[in-house]
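Trainee: from the sequence below, what's the structure:
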Amino acid sequence: MADVLSQNEVESLLSALDPTASSAGGGGTSRPATRNADFNSQISIYDFKRPERVSKEQMRAFRALHESFSREFGAALSGMLRSIIEVKLISVDQLTYSEFVFSLENPTCFNLLESETLEGHIILDISPSIIFPIIDRLLGGNSNSQGSYPNRPLTEIEIRLVSRITGLAIEGIESAWSNLCDWKLKVSQVESNPQLVQIVPPNEVIVLISFEVTMGETRGIINLCIPFNTIEPLSNKLTSDTWSAYKKKSPDLRQQLSLETSVTQSKIHMKVDLDNSKLTTGEVLNLSVGDVIMCNKGSSQSLTVELEGAPVFTAYPGVYKGHKAISIEKMLAVPKDIIEEKVKKAGGLPLEESQSH
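Mentor: Predicted coordinates for the structure are as follows:
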C-alpha cells in the first residue's frame, strides 16, 4: 500500500468534500474559486504575541516629536565635533523587547536611561559604526575609518567621552518632550552586551525610534527604545490635540529689551476731564476773553485721567511752576484689566482661556 496519494486521488477527495465541484465542464469549478478568493481577501493576520498597544495616532505623535529631536541633536553634535553631522529619523516601529535586543550588535554602546518623573527606563543604543568615529574625532583624529572599527567593548576613557554625546541626546529628548512631561533623564548604566540588560519582559511592547547619523562618509544608527509601560501615563496626551512637536520658545532677552524700549518711547494720548458742565449755545457765543466759567466740581474733588480713552487714574488739579498740572491720586484699573475688558466687549476670549488654547 502506497503511503503517498497520487494527484488523481487528492483531486477525488477534494471533490467529494465539496459537492459543488461535482458539476462537469470547466464552468463548474469557477464558482468555488471565486468564493474562496472572496473569503481569503477578508483575512487579516494578527499575532497575539505582539498586541498593537500603540495606536496610529500615537505613532504619528512619536514621529513628529522625534523629528524635532533629530534636528536639535544634529545641530548640537555639529557644534561639538566642529563638523557637519546629519541626524535623520528613519523609522518608528512597535515591537517586542526581545526582538529589539536580538537585532542589536554585540558589542555595542547600550545606555540605560532612568527618569525621575516616570517609572521605568528607556534605552539609547549607539552603534559601533558611528560611535568609534565620533570618539576618534573627539580625540583629534579625522574620523575617516572607511567602514572599519574595532570589535570590542568601550574602555573606561571612551565611556567618559561617550557621556558627552549621550548628554546632548538627553537634552534633545527632554526638549522634544517638554510640552508633555519633564523627563529628567540620567544615565544609570552603560553596557556592551545588550542581552545582559532586561528592563521589561521579553514580550513587552516597546516603541523603537531609529535615527541615521551621517558624518562625512561614515554612517551609523542610533536607536531609542521606549517601553510602552513607561509612557502609558502620557498616552492620553499623545492622542489629543494638546501635544505639540515643537517647544515653545522662551522670549529672547535682547528682543524683550528692544520691545520694552520701543514701548516706553511710544506716545499715548492723555485726557483729564475737568468738568461736565453744560452751556447753552447763546452763552457760548457771548463768551469773551477773560470770562470765567463756573464748574460743578471744586478744587478739592478728584478728576478722572484717561489714557487712550480708558480711565486709568484719579488726580487733583493744581499748578506746578506756573503751569496747570494734575497730581496723581491713585490708579483706577490695571492696564491688563483694561485690555481684558476691551477683549470681552469685542467678543474675544479672556487671557486665561487663550493661553490654555
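
Trainee: hey, let's count contacts and neighbours off CA atoms from now on
Mentor: Noted.

Trainee: and Ile226, how far from Glu204?
Mentor: Between Ile226 and Glu204 the computed distance is 11 Å (C-alpha to C-alpha, to the nearest Å).

Trainee: pull out the buried positions in stretch 139-148.
Mentor: Under the neighbour-count criterion of 16 or more other C-alpha atoms under 10 Å, stretch 139-148 has Ser143 buried.

Trainee: next one: stretch 197-210
Mentor: Using 16+ other C-alpha under 10 Å as the test for burial, stretch 197-210 gives Val197, Val200, Glu204, Val205, Ile206, Val207, Leu208, Ile209, Ser210.

Trainee: sec struct for Asn111, please.
Mentor: Using DSSP: H, G, I helix; E, B strand; the rest coil, the structure places Asn111 in strand.

Trainee: residues near the closest residue to Ile326 other than its chain neighbours, how many?
Mentor: Nearest residue to Ile326, sequence neighbours excluded (C-alpha to C-alpha, 6 or more residues apart in numbering): Pro317, at 4.5 Å. Residues near Pro317, counting by other C-alpha atoms under 10 Å, number 18.

Trainee: just to check, Pro317 is in contact with Ser327?
Mentor: Yes: applying C-alpha atoms under 8 Å, one finds Pro317 in contact with Ser327, separated by 6.5 Å.

Trainee: and the helix or strand containing Ile339, how far from the chain's centre?
Mentor: Per DSSP states H and E, Ile339 falls inside helix 335-346. For helix 335-346, the distance from its own C-alpha centre to the chain's C-alpha centre is 32 Å (C-alpha atoms, centre = their mean, to the nearest Å).

Trainee: one more, for comparison:
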Amino acid sequence: MADILSQEEIDALLSSVTDEEEPEAAVESIGNTRKKISLYDFKRPDRVSKDQMRSIKNLHDKFARNFSSSLSGYLRSITDINLISVDQMTYGEFLMSLPNPTSFNIVSMLPLDGNSVLEVNPSLVFPIIDKLLGGQGEPIEEVREITDIEQNVIDGVLSIALRELEEVWSPIINLRLKIELRETSPHVIQIVSQNEVVILLVFEIKVGEVSGMMNICIPAIVLEPIMPKIDSQDWLIGAKKMASTGNESQIKDIVSKTRLTVHADIGETRMSLRDVLSVEPGDVIMLPTKVRDLMLFKVGDSNKFYGEIGIIDNNKAFRIKRKVMKEDIP
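Mentor: Here you go, the predicted model:
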C-alpha cells in the first residue's frame, strides 16, 4: 500500500512549488509595508511605452492600407498588405532575424538625427521584379543576391513605400525619407550599436499568389525628440480632420469637373399636330414671349437663372440677370 502524506507534508510541498514558480519577483519589507519588486532585464529594456507603441501601430496600420492601394495600381495586380507585429528588440536581434541575402536599405529621416532600415525579403523582391518586367510574378527557385539592375527596378516600389510613410507621419512630423545606401547583406552596415533598442514593424505583403515579408526598423533613440507628440492624442484628432478635409476637397474637385447640359429657353407655345405637320422652311411661329422679357436659363432640367439673349463676337450668348426664386416657380 502506498504511503499517505500528512496535511503538513502536503502544505510543505505546495509551498515549495509556489516559491519556485515566482523567481521573477521578490518581496521586500519596509517597516510594516510589504512591496513586490519586479526584476528588470537590462538586455531587453522597454524604451517606448505601451501607449506610444499603440500610436505607432495605428500609424502603420494606415500605412499598410495606403501602400496596398498604391502598390496595386503600380503593379497592376491585386495586392494585400497587413501589419503583422510591432515589437521592441535590440538591433542585434533584428539583424539575426533577417535572411541573407536580402534587400537591405538604409533610410535617412530628416529632420530627425539618425537612420532607419527598410528591408524586403527576397521571396517578395524577385516576384515583384518579374511582374514589373512583364512576367507572371513567379518566385525564383533559388535565392541569390540582387543585382544592381534589379535593385533599380525595385526602387520604384521602395519610393512608393517611402512616400506613403511620409504621408502617415505628417500629422506628427514632416519627414523627408531618402534611401542613402543599399546592401544585400544586413551585417555589412550598422546604423546603431548591437545593444541599442529598436522598434520593428513587420508587414506581410501578398502579390497575387506570392507572399513575403517587409520589415521597417526604427531605432528608439531616433524617435526620442518626437516621443511626446507620439504619446499625445492631439495628432490623431488632427489627422482625422485632415482626412475629412482631404475627402471634402477631393469630392469638390470631382464634382467641379462634372459636365452638365445647359440651355436657354426663348419661350414656348402650343400648336396642333396638324399645324406642326404643315410647318415648312420660312414659316414664322409666334411665341407669347416679348422681346424685353427675361429668358429662362436651365441647368439640366432645373430652372436656375433669368437673363437676356444676345450676340458676342458672332457667338450667341446669355447674360444672367438674377436667380430663379421659389416664388417664381408656379
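
Trainee: TM-score for these two?
Mentor: Taking TM-score structural alignment, normalised by the length of the second structure as the basis, the two superposed chains have a TM-score of 0.66; 234 aligned residues with a C-alpha RMSD of 2.2 Å.

Trainee: Met46 of the first structure and Glu52 of the first structure, how far apart?
Mentor: I think there's a mix-up here, since residue 46 of the first structure is Tyr and not Met. 9 Å.

Trainee: settle it for me: which of those two has more neighbours?
Mentor: Using other C-alpha under 10 Å, the more surrounded residue of Tyr46 of the first structure and Glu52 is Glu52, with 13 against 9.

Trainee: would you map the strands across the stretch 201-350 of the first structure?
Mentor: 205-215, 218-227, 270-273, 303-307, 310-320, 323-331 (DSSP state E, counting those that start in this stretch).

Trainee: same thing with the stretch 1-150 of the second structure?
Mentor: Secondary structure of the stretch 1-150 of the second structure (DSSP E, counting those that start in this stretch): strands at 25-30, 33-38, 79-90, 103-110, 115-120.

Trainee: which one of these lies nearest to Ile309 of the second structure?
Mentor: Nearest of these to Ile309 of the second structure, taken as C-alpha to C-alpha: strand 79-90 at 55.8 Å.

Trainee: so how far is the longest helix seen in the second structure from its chain's centroid?
Mentor: Counting residues, the longest helix found in the second structure (DSSP state H) is helix 50-75. How far helix 50-75 of the second structure lies from its chain's middle: 5 Å, per C-alpha atoms, centre = their mean.

Trainee: what span of the first structure lines up against it?
Mentor: Per the alignment by TM-score structural alignment, helix 50-75 of the second structure matches residues 56-81 in the first structure.

Trainee: got it, and stretch 204-212 of the second structure?
Mentor: So stretch 204-212 of the second structure is aligned with residues 212-220, judged by TM-score structural alignment.

Trainee: list the buried residues in that stretch.
Mentor: Glu212, Val213, Thr214, Met215, Thr218, Arg219, Gly220.

Trainee: could you check how many residues crowd around the closest residue to Val272 of the first structure other than its chain neighbours?
Mentor: Closest residue to Val272 of the first structure apart from its sequence neighbours, by C-alpha to C-alpha, 6+ apart: Val305 at 4.6 Å. Using other C-alpha under 10 Å, Val305 of the first structure is surrounded by 23 other residues.

Trainee: thought Val305 of the first structure was touching Val312?
Mentor: Yes: in this structure Val305 of the first structure lies within contact range of Val312 using C-alpha under 8 Å: 6.1 Å.

Trainee: setting aside sequence neighbours, what's the nearest residue to the residue nearest the centre of the first structure?
Mentor: Central residue of the first structure (C-alpha atoms, centre = their mean): Ala245, 2.7 Å from the mean position. Closest residue to Ala245 of the first structure in three dimensions, ignoring its sequence neighbours and counting by C-alpha to C-alpha, 6+ apart: Leu65, at 4.6 Å.
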